[in-house]
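Student: Predicted model and sequence below, questions to follow.
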Amino acid sequence: MTGVLLFIVGIVAALIGLGLSIALHEIGHLSFAKLFKVRVPQYMVGFGPTVWSKQTKETEYGIKLLPLGGYISMIGMYPPKQGEHATAQGTGFVSQLIEDGRQSSAESIPEGEEDRAFYKQAVWKRLLIMLGGPFMNFVIAAVCFAIVAFGFGVYQPTTTVSEVYQCVVPAGTEEVPEECAEPAPGYAAGLEPGDTVTAVNGVEISGWDELQGIIRESVDEPLTLTVERGETELDLTVTPRPNEVYVLDQTTGQILEDDNGNPVTQTVGFVGFTASSERAQQDMAYVGEMYGQTVSGVVNVVVTLPQRVVQMFQAGFLGAERDPNGPMSVVGVGRITGEIAAQDEIPVIDRIATIVQIIGSLNIALAIFNLIPLPPLDGGHVAAALFDGLRRWFAKLRGKPDPGPFDAAKLLPITMVMAVVWMVIGVLFIFTDIVNPIHLFQ
């Protein structure tokens, strides 16, 4: 019963984190809009029926039923039609859609507040308004990662021995032999669990990274390890043996493959022990490293999104195996946080730290996804503003008159198509996360 309750708590924590992330994303847009005096009739978190709202002088703040997004509405999103055909009316569906968009935009502007319309703002102001949301998500992610690194600390390997291996096992060996033809160097030298290595060849070491580097580079070279065992200090002589290990990608941690798809290996020195780990507070450089790795992973998912969609379809309808590093919906994130919260054998501080880190990663995903230069995402509005600025700059460069604001209403058909595409992808991801979820713990 306790496990089920904790699982629910984890899901609720994920939903609260997502809701706050969306709310702050929209506050990023709202803050710049208010700063530049753009009138904002609505600020809403979620979609669907309104659960709660409060009207201020000119803005209605509210929460809607489905926490799958949010929005602010600004007056005058689209400029009126320019030129000699300003009064012409189209007859086709697309033309009518564009005209309806322009009409709705015009009707949103109260009399006397034309200068507060979104399309009237300078290009740099429109850019800041639309980039304010993703910027806020990037800030939230930095705060979450800083809390994990500075507050909770991060598990790091130490120079204290956790386990000593009896045998040398090359990469790719499926079964560990019951008897060793020759014992592993550490085992043969008398290294024991609990020993702490303090120096190599009489030179004090700073930590695990330095110790591991020395061992890996000292194939067949005798090393004198100074270790502390309880109250005793002693020297052990070990000679690292050559051992084949997989080469890992420093960003993803996955095994690298050659052009033929075979795992890449390298020969390194091997002593035969694992290091114990303990939480340690990290510096700002580590926060930057966490940030960079997360951004790199999310960008990779976005760039390969068509391929990922195919994989999700195969996982959802054909039973294919899920990629543990692949994308997931809010349902998948909720399930993962629920699984983490329900693990009684994991210390509470570890579970909380992991959930905070997940929320940070989620914010980076929200920011980067919203920067895709397609409507109705923020990146679509950014692209439109940039195009508007470039065409005006180019006209000025050529000595031509100002062409007027870019008719962003013409993008409405693309907006509708992409809205349907994003909705279908979202439903597919949710369905797959229900029928074939990613499990951290089996």
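Tutor: The structure has been received and is ready for your questions.
Student: C-alpha only now, for contacts and for neighbours.
Tutor: OK.
Student: what sits against Lys37?
Tutor: For Lys37, the set of contacting residues under the criterion of C-alpha atoms under 8 Å, 6 or more residues apart in numbering consists of Arg116.
Student: try this one side by side with the last:
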Amino acid sequence: MNAGVLLFIVAILVVVMVHETGHFLVAKVFNFKATKFFLGFGPTVWSFTRGETEYGIKAIPAGGFVKIVGMNPYEEIAPADRERSYFTKPRWQRALVLVAGSATHWPVAFLILLVTSMTLGFPTGKASTEVAAVSVESPALESGLRSGDVITRVEGLETRSWERVSAFIRAHAGEEVRFTVSRGGTERPVDVVLGRAIYSPRLGPVDYAPASEELRELRGNEKLVGFLGVQPQELFEKKGFLGAAADASGKTWEATKLSVQGIGQVFSMVVDGRLWGALSGSGERAIDEGPLGIVGAGRIAGESVATGQYLNLIGLIVGFTIFVGLMNLLPLPPLDGGHLAVVAYEAVTKRPVDMRKLIPVAAAVLSFFLILFVASLYLDIARPIRTPL
């Protein structure tokens, strides 16, 4: 298994474990009776019992759960357990138990970014003219450009910064351009027919085609730019604890805003028909054509490690962590946010909710997410997102 895919899977499992630990610890603080703590669903692979709780791993690694006595409306509760059951506890305690899982996602993301800033460092926003990586199926790869090449001239003009190289590439979509590169101490010319890409100010490159192929029509404020397919060597800066903490705070907030937009985009894709259009299409798809599923994320993780773009992997893990934390707070049963909505409703109306009446709603929500999961899985396999460097 590719190292990037393995790291991504491990990261998912750690996030799930920390999430469930959040629920579990707060439940213990308020003396809820928690009888099970499992990673995964389905048949039990391994477990052990300590005290009143069974801990273990299930066969399907698609999440996890903490079983608290009284949360299941059809559960028979022993008289001795009644005082420790979910619905006999004060609403504020139930709310804290419910929110504790998702609340762990932000500290996890912050710590990942903090350590990254102190060890690897983050880009300064500047890049050299050295080629760090070459994208697959790109004009750069086809012309023979390699990782480690240093672009010294473009069409005979000396290049002192990547900004000048990038501006030239963007302005000459579909044209043949001569690059002079330094490789192993020797300069050599490399002729490249630049591809064409659609650039979105909000999303960046969203679609690409070689010069000989047609692109879809431009939408809104998108524009056509040239595409080479290389990642320049970025300049990084490591920081001490205080500077790294400031970096991590800012990037955690940015990831939160992007996750909010991402959740909105997922639902809008269903409403406006883009998801169904993507399912009926063929070939690779642009980043805004259908959701990215777990298989697609794993593929990107693998490519990130294979090309040495470790910050891409870290960004993917941080984005996943916060996205799942936010998604779980949506006011839809059976998500934690759905249970929080029930607590809020009870607080306002002063009346208990019959959870059995919400089971059809929970089933509909689960069906929706299952359809979305299957659709994203199909798209990840049949129409993977094109990810030009």
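Tutor: Received it, and whenever you're ready, just let me know what you need. Everything numeric in this text was worked out from a predicted model, so none of it was measured.
Student: what's the neighbour count on Val427 of the first structure?
Tutor: 13 (other C-alpha atoms under 10 Å).
Student: Same check on the one 3 residues further on?
Tutor: A total of 20 residues lie near Ile430 of the first structure under the criterion other C-alpha under 10 Å.
Student: And Leu389 of the second structure, by the same measure?
Tutor: Tallying neighbours of Leu389 of the second structure according to other C-alpha under 10 Å, which is how burial is gauged here, yields 18.
Student: For it, give its distance to Asp247 of the second structure.
Tutor: Taking C-alpha to C-alpha, to the nearest Å as the criterion, Leu389 of the second structure is separated from Asp247 of the second structure by 24 Å.
Student: Arg164 of the second structure too?
Tutor: According to C-alpha to C-alpha, Arg164 of the second structure stands 28 Å off from Asp247 of the second structure.
Student: Which residue ranges of the stretch 101-250 of the second structure form strands?
Tutor: 122-134, 150-154, 157-158, 176-183, 186-193, 195-200, 204-209, 223-227, 230-237 (DSSP state E, counting those that start in this stretch).
Student: can you list the ones you listed in TSV and add distance to Lys36 of the second structure and mean neighbour count?
Tutor: Output for the strands of the stretch 101-250 of the second structure, formatted as TSV (distance: least, C-alpha to C-alpha, whole Å; neighbours: other C-alpha atoms under 10 Å):
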stretch	distance to Lys36 of the second structure	mean neighbour count
strand 122-134	41	18
strand 150-154	57	22
strand 157-158	66	12
strand 176-183	60	18
strand 186-193	60	16
strand 195-200	47	23
strand 204-209	45	21
strand 223-227	53	22
strand 230-237	45	18
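Student: can you put those strands in JSON lines and add distance to Thr252 of the second structure?
Tutor: Converted to JSON lines, the strands of the stretch 101-250 of the second structure look like this (distance: least, C-alpha to C-alpha, whole Å):
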{"stretch": "strand 122-134", "distance to Thr252 of the second structure": "14"}
{"stretch": "strand 150-154", "distance to Thr252 of the second structure": "34"}
{"stretch": "strand 157-158", "distance to Thr252 of the second structure": "39"}
{"stretch": "strand 176-183", "distance to Thr252 of the second structure": "38"}
{"stretch": "strand 186-193", "distance to Thr252 of the second structure": "39"}
{"stretch": "strand 195-200", "distance to Thr252 of the second structure": "23"}
{"stretch": "strand 204-209", "distance to Thr252 of the second structure": "20"}
{"stretch": "strand 223-227", "distance to Thr252 of the second structure": "30"}
{"stretch": "strand 230-237", "distance to Thr252 of the second structure": "18"}
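Student: Nearest approach to Val15 of the second structure belongs to which of these?
Tutor: Judged by C-alpha to C-alpha, the one of the strands of the stretch 101-250 of the second structure that comes nearest to Val15 of the second structure is strand 122-134, at 22.8 Å.
Student: Okay, angle between the closest one and strand 230-237 too, please.
Tutor: When axes from the mean of the first three to the mean of the last three C-alpha atoms, to 10 degrees is applied, the directions of strand 122-134 of the second structure and strand 230-237 differ by 150 degrees.
Student: which helices and strands sit right next to strand 122-134 of the second structure?
Tutor: For strand 122-134 of the second structure, the helices and strands in contact under the criterion 3 or more C-alpha pairs under 8 Å, 6 or more residues apart in numbering; DSSP states H and E are strand 150-154, helix 162-171, strand 230-237.
Student: quick one, what contacts Pro73 of the second structure?
Tutor: Counting by C-alpha under 8 Å, 6+ apart, Pro73 of the second structure touches Asp354, Met355, Arg356.
Student: if I line the two up, what does the second one land on in the first structure?
Tutor: Spelled out, that is Met355 of the second structure. In the first structure, Met355 of the second structure lines up with Ala408, judged by TM-score structural alignment.
Student: Can you tell me how far that match is from Arg102 of the first structure?
Tutor: When distances are taken as C-alpha to C-alpha, Ala408 of the first structure and Arg102 of the first structure turn out to be 9 Å apart.
Student: Ok, Glu321 of the first structure next?
Tutor: On the measure of C-alpha to C-alpha, Glu321 of the first structure and Arg102 of the first structure end up 47 Å apart.
Student: Equivalent analysis for Arg351 of the first structure, please.
Tutor: With distances defined as C-alpha to C-alpha, the gap from Arg351 of the first structure to Arg102 of the first structure amounts to 50 Å.
Student: got it, and Ile214 of the first structure?
Tutor: Using C-alpha to C-alpha, one gets 68 Å for the distance from Ile214 of the first structure to Arg102 of the first structure.
Student: Which of Arg164 and Asp247 of the second structure has more residues huddled nearby?
Tutor: Applying other C-alpha under 10 Å to Arg164 of the second structure and Asp247 shows that Asp247 carries more neighbours, namely 20 against 13.
Student: Buried residues in the longest helix anywhere in the first structure, which are they?
Tutor: Among the segments of the first structure that qualify as a helix by DSSP state H, the longest is helix 2-35. Within helix 2-35 of the first structure, the residues that qualify as buried by neighbour count (16 or more other C-alpha atoms under 10 Å) are 6-11, 13-15, 17-19, 21-30, 32-33.
Student: Perfect, that will be all.
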